[in-house]
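>>> this is a predicted model, with the sequence first.
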Amino acid sequence: MALAHVSARPDTLTSWHADWSGLRVLVLGLGVTGFSVADTLAELRADVLVATDAAGEEYARLLPVIGARLWEGALRSVPEEIVAFAPELVVASPGFSPEHPVIVWAQAAGIPLWGDLELAWRVHDKVLRPDGTPADWVLVTGTNGKTTTTRLTATMLAAGGLRAAPCGNIGVPVLDAVRDPGGFDVLVVEVSSHQLWYLGLSTPAGMLSPHASVCLNLAEDHLQWHGSFAAYRDAKAVVYRNTRVACVYNKSDEATRRMVEEADVVEGARAIGFDLGVPGPSDLGVVDGILVDRAFLAERRTSALELTTVGALAEHGLGAPHIVANVLAASALARSLDVPPAAIRDALTEFRLDPHRIEVVAIADGVTWIDDSKATNPHAAASSLAAYPSAVWVVGGVLKGVDIGALVAARGPGIRAAVVIGAERAEIAEAFARHAPAVPVFEVVHDETEDVMARVVELAAGIARDGDVVLLAPAAASFDQFESYADRGRRFAEAVRRRIGRDAGDQHRDPSAGSVG
């Protein structure tokens, strides 16, 4: 197969105001991200060909309207139409793994390969702040807690008077935020390991330089995409590269500290630690139930600034230990942009967690039913189980190549029972047999989506006792039986309400759940 013509031109394009006209760009994927890429490049007058396995009707209709072309079909190999197009640049959606045939072909051909983050950074001067500078970027990644921390940070920045946009992997493409005509002071960008892998390919001309960055934690996830845990770790570490002011890391997660130590940052950038312990200078932490900042004040060796209390967080459903950690990480990012402690405190009184994140569905007959469907890997599920000591655990789905044995060994013996769902039930049942043989395990064998959660709730209701929590924290992806983790959580909540006869408006949160003490 002939290789495409390689052009040096893309590396010269480092501004919205550069001449992008006629640049032949292959865009891989036509979801939310892929369309934002195609729309941006079309606006820049590039020659855009979008290739996708399957195009949604709306996006397929819009492509010719914006001036882009579409190739639709199985991408198990490199279509001749793509070779004939001879792209000078390939911009890939995050779903395209390093082993995808088109990605392998592009790299072998020496064609520049970008993700949406690099494109967004190269054109982030489209809309400027009143002082004539582009918006600052704050990057948030980690195996778990990314969305919560991104939203927390943006909320704190807004309370401090800054125009802040949560974007990226959170659902709003970063390119849409960059092109928003209203402009922003700060973009808080949730970045996935997939996006970071592409960002790691950047040449100096396209290298992103955030104001602040954080990797919240690191545990096994997305191993099928990356190929190994080491490759996943290396992708996550890219978040700290070229950071200008604050590299925020989790003192309780050694991997994140090492990432900061090894990062090539802008001279003067500081390492800022956080955890639930007493903070040292340049850290944020907890002292006698008070969240404090000892990093962003001149007298940090002898003083601390109070941000809020664990009790106040618990009153708003934010008292679980892993959520308190997210609050500390977000506070560090906000403080790096000079948000006052009082504004952080005010923001936290208004903030609410996303649906399907330790969301209390109902409390009935002494049993609390909790939807944490967003816990799609063992690390996230472990945090939920730690917050609720007496649980009937609803677990299972698609494990994404991760061994669940360590989680079952650590948390399984302490639960009342497990209700196992999904395509990989056998692996989970085997893990309980090895590591927690005394714990009752019930398998839901229904394959029909409509029946799964009804049977889950029926089983759990028969097992749970006064004071127990029935916890949907699957530690797995949902796409074997459900449309998404949100669909899984919604169906669980509906089944609970049908069972106990409560309306969605009667939800209550347990103010003491997960307090740090």
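Good, I have the coordinates.
>>> only C-alpha atoms for contact and neighbour calcs from this point on.
OK.
>>> ok, now which ones touch residue 287?
277, 278, 279 (C-alpha atoms under 8 Å, 6 or more residues apart in numbering).
>>> of the residues you listed, which is the nearest to residue 382?
Nearest to residue 382 among the contacts of residue 287, counting by C-alpha to C-alpha, is residue 277 at 19.2 Å.
>>> how about that closest one, what does it touch?
Residue 277 touches 285, 286, 287, counting by C-alpha under 8 Å, 6+ apart.
>>> just those: which are in helices?
Among the contacts of residue 277, no residue falls in helices (DSSP state H).
>>> okay, the residues you listed in JSON lines with distance to residue 482 next?
Converted to JSON lines, the contacts of residue 277 look like this (distance: C-alpha to C-alpha, whole Å):
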{"residue": "285", "distance to residue 482": "38"}
{"residue": "286", "distance to residue 482": "39"}
{"residue": "287", "distance to residue 482": "43"}
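>>> alongside the first one, take a look at this:
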Amino acid sequence: MGSEGVRDVTRLGRHGDWSGVRAVVAGFGVSGFAAADNLTHLGAAVVALDEDPEGKESKAELLGVLGADVRLGEGTTSSLPDETDLLVVSPGWKPSAPLIAQARARGVPVWGEVELAWRLRDNGPGRPAPWLAVTGTNGKTTTVQMLDAVLRAAGLRSVAAGNVGLPLVEAVMDPTPYDVFAVELSSFQLHYTDSLSAEAAAVLNIAEDHLDWYDGPTGMSDYATDKGRIYQRVRKACVYNVADPETERLVRDADVEEGARAIGFTLGMPGVGMVGVVDDILVDRAFIAERQSSAAELCTIDDLPSPAPHVVANALAAAALARAHGVPQAAVRDGLRGFRFDGHRIEVVATVGGVSYVDDSKATNPHAARSSLLGYDSVVWVAGGLAKGAHFDDLVETTRPRLRAAVLIGRDRDVIAEALARHAPDVPVIAVDPDETGTGQAAMTRAVVAAQELARPGDTVLLAPGCASMDMFRNYADRGDAFAAAVRGLTA
């Protein structure tokens, strides 16, 4: 037993005795529902809490039938129920939240959904299926989806899960076992992990993001530290970005299993123990016996869905993780050759009057927007939204030669405008005032019309907002759809 009558759940796995365990799940979104549902099936007494009941009533009713106690509405998360053995928090809950502070004070373990999934993983006889895990400020989803495509090309039963695809708890509890998991993890998810031990893990990059969550003077350091948790207890390979020294530092600081290797990926010629690019060919000098003197071809840049540098980097990271798992070279080529982006990621919407209109609404922070801008020679940049405490000076300084003009929307458009005024004062800027437009669609339509007037044949009008979308849109997909609708309106 733990302190104050708290039952010790730290040794419980999928086949443990969960009956009588009093579990509280905070947050009733996709991952919260998966956690509450599966804990209920395991026999735990579950209380699920969420301040926002919108769209959650039907799932609450279903869990209620199964025996869970679901409490939705204002004030439901203000205090931890008196008898609690475990608190499972959904991503995004700040460590300073009263519910978490109360749990810590009472000796109640606080797990995220990822920690719960890791403890429940079990694919039947033999060892549990390994995790190949990816984090970073940008490129996580693309890299994990590329990795999943490569693993499938190798004939493995794989699934993209975590911060993309299936909730991890749902994935590990699937009655048909997976061979391997391709796992996307955010810093929020990693913050609440304690025992994760991935077979191989990658940190793609570290840049400003979520500084509204990681506030205070140590915010960036805390953010990087949480990202680095993905390397703890890695068993085979820690994959890092040669161009981002912070990722290599995180590898050096990690406490890994004996025999784990550091594997760099680079857009240049790779050294021994790296993957990289030689004459437009992606090559491996890490997982072949002859790595001291030669490199093995994995695929060509033409095999990828885009030659943009950040796409090549994502492919290299995915390839390194797959090779760490033992996937053959041909499967890397076949998986990457067949890979296609999800919507709203470098998606060409139309070409109108010699101008390309590209939707990269998923570029939700400055680092992602910078990568997107660097893929084009002359850009009318459509940007803005919720900046989440980030700054745009480095982005503007780096991309200034490519900027024809900028059209700014959203609540924090002035943050971008000020960076442009400081570092690119000759770049024309149009700011769309939402008070004059009324809706997100109307604002986006005005922005696209303004961009058309500024663009010249050969230019790209690029929606790469560098900001979150929720000030004017439901999500980044809704924002991208608004952009596409506005572009179609140009030819109507």
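Structure's in. What do you need? As the structure is a computational prediction, the values presented were derived from the model and not from experiment.
>>> quick TM-score on the pair, please.
Superposed pair, TM-score by TM-score structural alignment, normalised by the length of the second structure: 0.96. Supporting alignment: 483 aligned residues with a C-alpha RMSD of 1.5 Å.
>>> out of the contacts of residue 277 of the first structure, list just those in strands.
285, 286, 287 (DSSP state E).
>>> could the contacts of residue 287 of the first structure go into CSV alongside distance to residue 168 of the first structure and secondary structure?
Shown next, in CSV, are the contacts of residue 287 of the first structure (distance: C-alpha to C-alpha, whole Å; DSSP: H, G, I helix; E, B strand; the rest coil):
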residue, distance to residue 168 of the first structure, secondary structure
277, 31, coil
278, 33, coil
279, 31, coil
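>>> quick one: which of the residues you listed is nearest residue 44 of the first structure?
residue 279 (48.0 Å).
>>> ok, how many other residues are close to the counterpart of the closest one in the second structure?
Alignment note: residue 279 of the first structure maps to residue 270 in the second structure; criterion TM-score structural alignment. For residue 270 of the second structure, the neighbour count with other C-alpha atoms under 10 Å is 21.
>>> ok, residue 270 of the second structure touching residue 276?
Yes - under the criterion of C-alpha atoms under 8 Å, residue 270 of the second structure makes contact with residue 276 at 4.7 Å.
>>> between these two, what contacts are shared?
283, 284.
>>> what does residue 336 of the first structure align to in the second structure?
Correspondence of residue 336 of the first structure to the second structure, assessed by TM-score structural alignment: residue 324.
>>> pretty sure that match sits against residue 288.
No - counting by C-alpha under 8 Å, residue 324 of the second structure sits too far from residue 288 to count as a contact (10.7 Å).
>>> so which of these two has more stuff around it?
residue 324 (21 against 13).
>>> for the contacts of residue 277 of the first structure, which one is nearest residue 496 of the first structure?
Distances from residue 496 of the first structure to these, taken by C-alpha to C-alpha, are shortest for residue 286, at 35.9 Å.
>>> what is the burial count for that closest one?
25.
>>> equivalent analysis for the one 5 residues further on, please.
Using other C-alpha under 10 Å, residue 291 of the first structure has 26 other residues around it.
>>> quick one: contacts for it?
284, 285, 306, 307, 308, 309, 310, 328.
>>> map the fourth one onto the second structure.
Under the alignment defined by TM-score structural alignment, residue 307 of the first structure is paired with residue 298 of the second structure.
>>> for its match, helix, strand, or coil?
strand (DSSP: H, G, I helix; E, B strand; the rest coil).
>>> now it: how far from residue 287 of the second structure?
Distance of residue 298 of the second structure to residue 287 of the second structure, computed by C-alpha to C-alpha, to the nearest Å: 11 Å.
>>> out of those two, which sits in the more crowded spot?
The residue with more neighbours, out of residue 298 of the second structure and residue 287, is residue 298; 23 against 20, by other C-alpha under 10 Å.
>>> residues contacting residue 98 of the second structure?
78, 79.
>>> excluding its backbone neighbours, what's nearest residue 164 of the first structure?
Spatially, and ignoring its direct neighbours in sequence, residue 164 of the first structure is nearest to residue 186 (4.8 Å; C-alpha to C-alpha, 6 or more residues apart in numbering).
>>> my guess is the one you found contacts residue 163, does it?
Yes - using C-alpha under 8 Å, residue 186 of the first structure is in contact with residue 163, at 6.4 Å.
>>> of the two, which one has the most company?
Higher neighbour count among residue 186 of the first structure and residue 163: residue 186, with 23 against 18, using other C-alpha under 10 Å.
>>> give the equivalent position in the second structure for the more buried one.
Per TM-score structural alignment, residue 186 of the first structure is aligned with residue 180.
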